[in-house]
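# below is the sequence, then the predicted model.
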Amino acid sequence: MNTYDKFLPDDIPAWQTPFWQSLKSNKVAVQRCEACGTYRYVPKELCPSCQSVAAVWAPVVGEGTIYTYSVIRRGPTEAFQADVPYVIVHVTMAEGFRMVGGLLGVDPEDVKIGAPVRVRYVHATDDWTLLAFEPA
């Protein structure tokens, strides 16, 4: 079993389970409103555009461009501190919505807004796969 000493999701509502299962299978899926087609990331019970509760879990391409980013120079715990500096990116996905995750494999000084990235699956433990990004 893998050990992982950073934060992991806690107390996930049942209706968000398909998102985490999609990561574990390396095929990210995001809620899409059945009424208006809006993607719901992070998963929500109601559509932010039309307030519909109807949604499907739609696979996404997993590619996008960096919209903005932050360089973290002081980690929230000792486990994160070992990785500083590291980068958190907001990515505009090919489908038009934004996702947030760590950016792996890039020196923080080399990060550029508009750079193409793709989803990278981080198998943190046997039970948890997390979403990150890497250069495309």
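Happy to help now that I have it.

# hey, let's count contacts and neighbours off CA atoms from now on
Fine.

# so what touches the strand ranked longest in the chain?
Longest strand of the chain, by residue count under DSSP state E: strand 63-72. Outside strand 63-72, the residues that touch it by CA atoms under 8 Å, 6 or more residues apart in numbering are 84-94, 108, 112-119, 136.

# quick one: terminal-to-terminal distance for stretch 51-69?
End-to-end distance for stretch 51-69, by CA to CA, to the nearest Å: 29 Å.

# could you measure from S70 over to V100?
From S70 to V100 the distance is 11 Å (CA to CA).

# common neighbours of the two, please.
With CA under 8 Å, 6+ apart, S70 and V100 have common neighbours 88-89.

# which one of those two has more residues nearby?
Set S70 next to V100 and count neighbours by other CA atoms under 10 Å: V100 wins out with 19 against 13.

# try it against this one:
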Amino acid sequence: MTYGPARALPGDQIKITTNPDTEPFWEAAKEHKLTACQCGACGKFRMPPTPVCPECGSREKNWPTLPGTATVFSYVVCNKNPKNGEDYVYVPVVVDLDGAPGARLNANVSGCDADDVYIGMKVVVDWTPIQDGWVLPNFKKA
């Protein structure tokens, strides 16, 4: 089956909530900066962010700005919008973030045909405005 162009889900259909552990990620995204939670004690990256480092138990966190590039770790091709069931090709991915060893992020890939996405594909961050003034990092082929 040929799917055609992959698109990001429409931003007006996406709403997020934040908490003290995730808000630095979302605030950076508003400025089109990609970041990941890094333990302030041992340096291990973790995404999604958690209150305590699973490696050393520290509560210290750093939020370094990352280069905005990644590698597709896993993906799936979907052909229905999850909100309303309309035909809509999107490709949810899990990416390994460059500059943050061990950190993975769930996102979408757009800007290429869904059939062209593959594990190991290099991608670059692309920003999608969503509800309430937030911005969602998605990715496009590098």
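Received it, and whenever you're ready, just let me know what you need. Worth saying up front: this structure is predicted, and the values here are computed from it rather than measured.

# which residue lines up with E23 of structure 2 in structure 1?
By TM-score structural alignment, E23 of structure 2 lines up with T17 in structure 1.

# in a strand, that match, correct?
No - when DSSP: H, G, I helix; E, B strand; the rest coil is applied, T17 of structure 1 is found to be helix, with no strand at that position.

# how close does it get to W57 of structure 1?
11 Å.

# of those two, who's got more company?
Using other CA under 10 Å, the more surrounded residue of T17 of structure 1 and W57 is W57, with 19 against 11.

# quick one, what contacts the corresponding residue of structure 2 for that one?
Mapped onto structure 2 by TM-score structural alignment, W57 of structure 1 lines up with W63. When contacts are counted by CA under 8 Å, 6+ apart, W63 of structure 2 is found next to 24-25, 35-38.

# just I88 of structure 1 next, same as before
69-72, 100-103 are the contacts of I88 of structure 1 under CA under 8 Å, 6+ apart.

# in which helix or strand would I find the counterpart of it in structure 2?
Aligned counterpart of I88 of structure 1 in structure 2: P92 (TM-score structural alignment). Following DSSP states H and E, one finds P92 of structure 2 within strand 87-97.

# now do that strand: distance to the chain's middle.
In terms of CA atoms, centre = their mean, to the nearest Å, the centre of strand 87-97 of structure 2 is found 9 Å from the chain centre.

# distance check, the residue nearest in space to the middle of structure 2 against L66 of structure 2.
For structure 2, the residue nearest the mean C-alpha position is A107 (3.8 Å; CA atoms, centre = their mean). The gap separating A107 of structure 2 from L66 of structure 2 is 16 Å, by CA to CA.

# and if you look at F45 of structure 2?
12 Å.

# structure 2: helices as residue ranges?
Residue ranges of the helices in structure 2, as given by DSSP state H, are 23-30.

# and the strands in structure 2?
37-39, 45-46, 61-62, 69-75, 78-80, 87-97, 104-110, 122-129, 135-141.
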